[in-house]
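> okay, predicted coordinates and the sequence, questions at the end:
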Amino acid sequence: MRNDPRLQEIAEKLDGGERLGLGDGRVLFETPDLWGVGELAGGVRRRMHGDRAFYNVNRHLNYSNVCVLSCKFCEFQRKPGQAGAYAYTVEQAQAEAVEAEAAGATEMHIVGGLHPKLPFRYYTDLLAGLKAVAPGLHLKAFTAVEIVHFARVSKRALRSDFAGGVRSVLQDLQAAGLDSLPGGGAEVFDDRVHREAWRGKIRSDEWLTVHRVAHELGLFTNATMLYGHLESRENRLNHLLALRDEQDVAIDSGFPARFQCLIPLPFFPDGSPLEHLPGPTGMENLRTIAVARLMLDNVEHLKAFWIMQTLPMAQVMLDFGADDIDGTVVWYDITKVQSEDARPTHQEVSVPVLERTIAEAGYTPVERDTLYREVVRDGATGKPSLRGSADRRLIPA
């Protein structure tokens, strides 16, 4: 039973296949009937994915925390020579990849800071080196922010041809082994927040251009939204609508790839220059993920990233629109307050725990690869293979 009659009007739009607008989004954020919003989002999620909820066996590699930027929300970055600063050698990264593939991982998620001294050759060597020792791993690597940084350090002509410089970098990375792009670095698409919280990082139009070029080249990508800091709810809605518009471009233009998944990320204030802020509440987390599912109608998947949302919250989010809780992860440094020894943070969850988490929430766990194709495991060896064909549409929206 919905307590706000405005939600009934939105429900009728959804039932009629009508796209929600900015005004509808405002209602979804403002209404006191949070459970009604969750019910609407859960209904859309079930129409898209039934009772299935996805996870993957992956490993994160944060190759360096050295960064030229000083984003106010970030506790990950270090300056060159600062205590705790690190950068992997290609050989160190290869050792991680060998271990990951031996443990059954199908994906390596690779991101890092904007290192001022690493040449572009480092990144192509990194990808080629990983493919050489672990050819079965899908390499999902480098945010749009990193791609633009690579274009600068390799002296591509960004000022005269931004898209062309990005395309050249992406093509070189593809040739070295890049398989897809993650969604980091989007933060919130708003000039005011950009100036106040991450001045110096690429603008929203540049972030979107990187992903458009990636889609044109056949690289599937994800998108993130960092919320609960200096932005407003209106900023979040505009962010979602900008992503929706960009997805329309990919679909209408017939690009071979598009956004696969949105990952809303709650802001963690501790240890950052914005630690005076409270960060989002659990209720705000639920509302935000539900609004994202309802507004972003052309992006197939919505992730409750358990590392930042927690496993119990991810379970509830499956009823509020999410259909994915991410994977085994193993090492993840981005959101922790780092110690001076900069040892990676062990945050592994096993497959049985992920499957139990999903099942306890009332859903059927499905292991997927990076492109949302269903993975099956050999009963004797545990080796992964795809169910049916290699068509990425195997798990339909």
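Yep, that arrived.
> please make it C-alpha for all contacts and neighbour counts, starting now.
Fine.
> chain neighbours aside, what residue packs nearest to Y227?
P266 (5.3 Å; CA to CA, 6 or more residues apart in numbering).
> use this one as the comparison:
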Amino acid sequence: MIATTEATGPARRDRRQALLPPFVAWLIANLITWLVAAASVSGDGSEVPYWSTQSRRRWDSEHYLSIARTGYELFRCRERYPEFPDVLCGNVAWFPGYPMGIRALSATGLSFEESAVVLTEASLLGMFAVLWWLLGARLTWATGLTLAIGTVFPGGVYFHAVFPIATGTLALLVCVLGVKRGSWGLAAAGGSVATACHLVGAVAAGMLLLSVFFAWRADAWPVRCAKAGASAALAACGVLWAKWLMWRATGRWDAYEVIQASSYGQGGLRQPFAEMGKAYDFPFKDWYTPKGHLPWLVEHGLTAHRSQLWLNTAFVLLVVAGAAVRLVRNRRIDAAEWAALLLTVAIFLLPFFAGAEMSWYRNHAQMFVGLVLVGKMSRWIQVPLLLVCAVQYALLASMFFAGVLV
């Protein structure tokens, strides 16, 4: 009995130590974001807005909160706002996964705004934990640097905001974990939550369909096809659930498509290079510049979306190149690396095919899954990447806290 107790002691310490790095990474991510928020506030040194729920809300946040409170609605804008153009208004352009999570948390007595922030931060902690497990849950220079890059990941300020970005990214990582473990049920669950949170999450269904070529290798081909097809189909059910909720509230199966076309001029495929140009040239600085004295960080960060696009492009090329090098050297990469590679490339491309010229930078934050491959790279690559990401994180986050980004 004594021997058993002595044996379990070190095991418990090892488990605690295994959980410590992702928790520390989460704390550091919040500390860095708080410091950027403090450096982005002009005025008399009043309360740092990072600690308020209001500071984490932007345009789309109000739609997510309204879905959590009262569900979906669709109406002609002029019915309520006579000065508006005769287009459709409502909140059916946003997916329900994140708002339903907010509604569930609000049952604890928290306000909807507080529930949204708690869900976001819990999702970010989960992101670090799942990434840590995917990296092997062992602290080395490579895994430590990878977590450090995650704390300042490009666009990562939206991991702290009232948006579904952190929740959707966590779901994508769970999907990758399911592929790694050979659990098609876990992969399907992660994929379905990802698709229910955001349109970008639909890339999970495509990745799972292609997983027949690189995953489930212990099974015969018919079983591999069944697992890939079933997991992809279940992942796609997140979209079907979203459309069912919209239909129940509005009576229209095409509510999402109709409001996108009517109010936002979106629908169908776009020419991606033309959309990249529009995204790069979008005049955030002219569109909205804070009044009064601008802190140094805000003044120099008003066009940070341009350097963000260059960095995001470099990141996806780095991930592809890293996978190619490992494939040539080892003649194979494992299932989790294939899954992360496909998701990273698809997440980068999807906003430009869909025409998201004002939101691509937050959608691209879900390329966080690409850190699965970054964790296998040399320190000579990881350290410069960390430094560049840290600078860019500060610039884009300053745009966010100054109210320039949407």
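Noted; the coordinates are in hand. These figures come from a predicted structure and were not determined experimentally.
> where does the TM-score land?
Put the two chains on top of each other and the TM-score (TM-score structural alignment, normalised by the length of structure 1) is 0.24; 155 aligned residues with a CA RMSD of 7.0 Å.
> can you get me a residue count around the residue nearest to Y227 of structure 1?
By other CA atoms under 10 Å, 21 other residues sit near P266 of structure 1.
> same question for A250 of structure 1.
Using other CA under 10 Å, A250 of structure 1 has 20 neighbouring residues.
> likewise R6 of structure 1?
The burial count for R6 of structure 1: 13, using other CA under 10 Å.
> state the distance from it to G23 of structure 1.
11 Å (CA to CA, to the nearest Å).
> same check, this time on E101 of structure 1
Distance from E101 of structure 1 to G23 of structure 1, by CA to CA: 47 Å.
> also M317 of structure 1?
From M317 of structure 1 to G23 of structure 1 the distance is 24 Å (CA to CA).
> now do Q94 of structure 1
On the measure of CA to CA, Q94 of structure 1 and G23 of structure 1 end up 49 Å apart.
> and the two? Which one has more around it.
Q94 (21 against 9).
> run through the neighbouring helices and strands of the helix or strand hosting that one.
When elements are assigned from DSSP states H and E, Q94 of structure 1 belongs to helix 90-102. Judged by 3 or more CA pairs under 8 Å, 6 or more residues apart in numbering; DSSP states H and E, helix 90-102 of structure 1 is in contact with strand 58-62, helix 120-133.
> rebuild those as TSV, extending it with distance to I289 of structure 1 and mean neighbour count.
Converted to TSV, those look like this (distance: least, CA to CA, whole Å; neighbours: other CA atoms under 10 Å):
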stretch	distance to I289 of structure 1	mean neighbour count
strand 58-62	23	23
helix 120-133	33	18
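> closest to T221 of structure 1 out of those?
Nearest of these to T221 of structure 1, taken as CA to CA: strand 58-62 at 16.2 Å.
> report how many residues lie close to the residue nearest to H301 of structure 1 when sequence neighbours are not counted.
Closest residue to H301 of structure 1 apart from its sequence neighbours, by CA to CA, 6+ apart: C261 at 4.5 Å. A total of 24 residues lie near C261 of structure 1 under the criterion other CA under 10 Å.
> isn't C261 of structure 1 right up against A292?
No - at 11.0 Å, C261 of structure 1 does not count as touching A292 under the criterion of CA atoms under 8 Å.
> so which elements touch the strand or helix carrying P384 of structure 2?
With elements taken from DSSP H and E, the one containing P384 of structure 2 is helix 379-401. Packing partners of helix 379-401 of structure 2 (3+ CA pairs under 8 Å, 6+ apart): helix 2-39, helix 141-151, helix 296-299, helix 304-330.
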